[in-house]
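What follows is a predicted structure for the sequence shown.
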Amino acid sequence: MAAVVTVREPDHPGDPSEVPDLPTLLGLRSPLVGFSIAVLAVAYVVTVIGTSGPMTGIAWAGQALAFVLALACIHTVVAIPADPLPRWAAVVIGGASLAALGIAWWLAPAGSQWWVQVTAPPAMTAVVAGVFALRGRAGLAWLMVLGTMGVAAAWALAHGENIGLMMMMSNRVLSTVLPATIIALMVRPMLQLMGALRDRELAAVRFAAASRATADERNERLDAFAGEVRPILERIAAGQEFSEDEAMRARLLESTLRDEVRGRGWDSEGVRLAAAAARSRGVAVQLFDDGGVDLDQLTAIDAERLRGELIRVLTAIPAGAVTARILPPGRDHIAVINAVGDDVRRRRVYRPGPTGPRWYDDAAPTT
């Protein structure tokens, strides 16, 4: 009897379903980070409203757009689970963050408190760039630093200010990306090592489970041999005679063992019973498996469909011969059943169909 092996990975932190993604490992999903972002958003709003002079409706709408866009960039860069952060996503988020920065700067009202106004928006950009560095996109993070400097330089020139202000205006982004890059250089290799150790642990678990299953199957076969085959061999060795029923049982046992070896894909309790009953009626039954079916990927429905047809054929034929073969990979058909009797000559083929593999009558000659 072939054993059905089910490998179940352990319910502990090594289990894939319980291993957090990298943003969680870095603490980016922690309540503290969420609270900090909320505080930053509130501080940003208070700064813009509290230091603004007379502003038009368009300017207020632009400031609101810049705030929402910057906050969306922060949320998205933290929420994406893939690691490293997909390059296309980082480019889009980085561009949107710089656009929000430019809108906020250009619409900042003139007045004695303009310096507070222009230093608030880079705080949002700095968060995005810092997370870029932590999430494996340090190059894009530094491009955001350069982009911030470029926007600041353009703003300074457009407003008649000294171009040297660009360094002071972009200082928050620079001072965030630098330590974030250093932290990433130290932390990310450790996380990669943790992932490698976890993969090795899972591979060891799978190997141990497969080894246990193999040992269990071997023990089952040895028990079956000891319980059924050994007594027959001992009687043969002792020169004892067998009755006709005992000889039939010995032949059926031999055929069943042969089916398990060379017809593994057909093996099931139903097939064994149907084949034994057919052989008892004098039907010559031969089962072959040439490897065209991946048994590890065989679903319960497909297994019932594949073997159920063989059971029906074996049950229906009164006498003759039945040959069932699972074909090698790459053939047009997956399996073939040939049934030949006194008034029966039928060939059934199992081939892919629109809704999955199905059995079809085939008029081709038996081979």
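Thanks, I have the structure now. Numbering: from 1, shown residues only.

going forward, measure contacts and count neighbours with C-alpha atoms only.
Fine.

what's stretch 106-120 in contact with?
Residues outside stretch 106-120 that contact it (C-alpha atoms under 8 Å, 6 or more residues apart in numbering): 44, 47-48, 51-55, 59, 62-63, 104-105, 155, 169.

Let's see that with 7 Å instead.
For stretch 106-120, contacts defined as C-alpha atoms under 7 Å, 6 or more residues apart in numbering pick out 44, 48, 51-53, 55, 59, 62-63, 105, 155, 169.

Among those, name the buried ones.
44, 48, 51-52, 59, 62-63, 105, 155, 169 (16 or more other C-alpha atoms under 10 Å).

also this one, for the comparison:
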Amino acid sequence: MTLSVRTVLSVLGVAFTAYLAVGGLAWRPVPHPLLLIAMLAIYLVTTWLCIFWPARQAAPDATAVLTAGLSRRFVLPGWAAAVALAVAAVVPSVTWYAAGPESRLESFATWSLGGLAALMAIVMVRRRPWVAWTGVVLLTAAATIWIGLLDALTLGAVGAVVWVGVAQLLTWLVDRAARDTAELTEVQRHASEWLASQEGRRRERRVQVWRALTVAGPVLTRTIETGGQLDDDERMRARLAEGSLRDELRGRGLLDDDVRRRLEAARRRGASVTVLDEGGLDGLDERGLQTIRAELAGILDQAHSDRLYIRTSPHDGIAVTVVGRSRSADDAEESVDLWHEIAQPPHA
């Protein structure tokens, strides 16, 4: 069975505080024994409550996700912190009162110095530093009043300051380590994303080079062999190859096999075709792109314009605009004879 850091620390905290409380049971006859037992019970209940009570998460962030146990920013509820502070103020004084003047320096009367120091260290770990230090001050003040400053320092007040200070230092160090881990993980994630994007670009360039060689290679070979003296059919193939390469470079997002065949058919009948993808398709999934390409292929299948302009649209709701222009026999200027807007797919 795998145990979390928090579980192990909780078990250790229970064992240690129980050990400290046992010292309060080894007492000889005192004026108010029931008060001593009550203070021990209140201390143990409060301490274990502070250890086990479900925490309120202060600020969820990458640190909380990447690390567990101490490094997660879990804060002791305010009411529980107030109870712990009240215990620190009341239990020592009542314990010394119950032990009587003759027994106030005995271990069963001074156990509260170590016990309350442990409680304040737990409160510190649960991210209530002001409450913890206030409890240490109250504990030291009560000890000074009941047994004197020198005895208070000798029997546990100094240890309380050390324990709470070490607890605060440890939580700070763990939090800093967790932040460094989160930052390192974020840097590694960005590096992985950059490497993945570079690999994708390299693959894309290889595909583009392969397609260019496939389309233009035979035409270039024939041009070199004939010294540029091409017949009409070869010139047509060269023009189609040039247009196909432009389409691949400028508007690859709009292309599939059907669209490519219809663009080639338009050029074979003599039309000038311009395809531009200027980012209007960014964010679309493959299904949305297939819907747009199918509609574009249908438009091109029915187009008879002399010039075709196919561009992605930056406007919301419109994915692609197709414009056709032609010149009639008795008109010196071209006029628009085709205008079609392809809407963004509903699921985009």
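Looks like it arrived, so ask away. As the structure is a computational prediction, the values presented were derived from the model and not from experiment.

still on that earlier bit, for residue 204 of the first structure, state which of the buried ones among the contacts of stretch 106-120 of the first structure is nearest.
residue 44 (51.2 Å; C-alpha to C-alpha).

Identify the residues contacting that closest one.
Contacts of residue 44 of the first structure (C-alpha under 7 Å, 6+ apart): residue 120.

separation between it and residue 287 of the first structure?
Plainly put, residue 44 of the first structure is 76 Å away from residue 287 of the first structure if you go by C-alpha to C-alpha, to the nearest Å.

From the contacts of stretch 106-120 of the first structure, which land in strands?
The members of the contacts of stretch 106-120 of the first structure all map outside strands under DSSP state E.

Just name the closest of the buried ones among the contacts of stretch 106-120 of the first structure to residue 197 of the first structure, please.
residue 44 (42.6 Å).

That closest one and residue 121 of the first structure, how far apart?
7 Å.

and what of residue 80 of the first structure?
Distance of residue 80 of the first structure to residue 121 of the first structure, computed by C-alpha to C-alpha: 23 Å.

So if I had to pick from the two, which one is more boxed in?
residue 121 (28 against 15; other C-alpha atoms under 10 Å).

Chain neighbours aside, what residue packs nearest to that one?
Computed as C-alpha to C-alpha, 6 or more residues apart in numbering, the closest residue to residue 121 of the first structure that is not its neighbour in sequence is residue 101, at 5.8 Å.

Identify the residue of the second structure aligned to that neighbour.
Aligned by TM-score structural alignment, residue 101 of the first structure pairs with residue 84 of the second structure.

what's the most distant pair in the contacts of stretch 106-120 of the first structure?
Across these (C-alpha to C-alpha), the longest gap, 22.0 Å, separates 55 and 169.

Do a quick rundown of the helices in the first structure.
Here the first structure has its helices, by DSSP state H, at 22-25, 31-51, 57-79, 87-106, 114-119, 121-134, 138-158, 165-169, 171-224, 230-237, 244-262, 269-280, 300-316.

Now do the nearest residue to residue 283 of the second structure once chain neighbours are set aside against residue 288 of the second structure, distance only.
Leaving aside its sequence neighbours, residue 283 of the second structure sits nearest to residue 348 (C-alpha to C-alpha, 6+ apart; 7.5 Å). Separation of residue 348 of the second structure from residue 288 of the second structure (C-alpha to C-alpha) stands at 7 Å.

For the two, work out which one has more neighbours and name it.
Just comparing residue 348 of the second structure and residue 288: by other C-alpha under 10 Å the higher neighbour count belongs to residue 288, 16 against 13.

Please report the distance of that one from residue 254 of the second structure.
On the measure of C-alpha to C-alpha, residue 288 of the second structure and residue 254 of the second structure end up 11 Å apart.

same check, this time on residue 24 of the second structure
Counting by C-alpha to C-alpha - residue 24 of the second structure and residue 254 of the second structure are separated by 82 Å.

ditto for residue 43 of the second structure
In terms of C-alpha to C-alpha, residue 43 of the second structure sits 73 Å off from residue 254 of the second structure.

can you check residue 151 of the second structure too?
Counting by C-alpha to C-alpha - residue 151 of the second structure and residue 254 of the second structure are separated by 86 Å.

so what's residue 73 of the first structure closest to, chain neighbours aside?
residue 93 (5.7 Å).

Residue 74 is in contact with that neighbour, correct?
No - judged on C-alpha atoms under 7 Å, residue 93 of the first structure makes no contact with residue 74 at a distance of 8.5 Å.

wait, residue 215 of the second structure sits on residue 241?
Yes - taking contacts as C-alpha under 7 Å, residue 215 of the second structure lies within contact range of residue 241: 5.7 Å.

Neighbour count: the two, which is higher?
residue 241 (21 against 18).

now for that one: what does it line up with in the first structure?
Under TM-score structural alignment, residue 241 of the second structure pairs with residue 253 in the first structure.

thinking again about what came up before, tally up the residues packed near the residue nearest to residue 73 of the first structure, please.
Neighbours around residue 93 of the first structure, by other C-alpha under 10 Å: 22.
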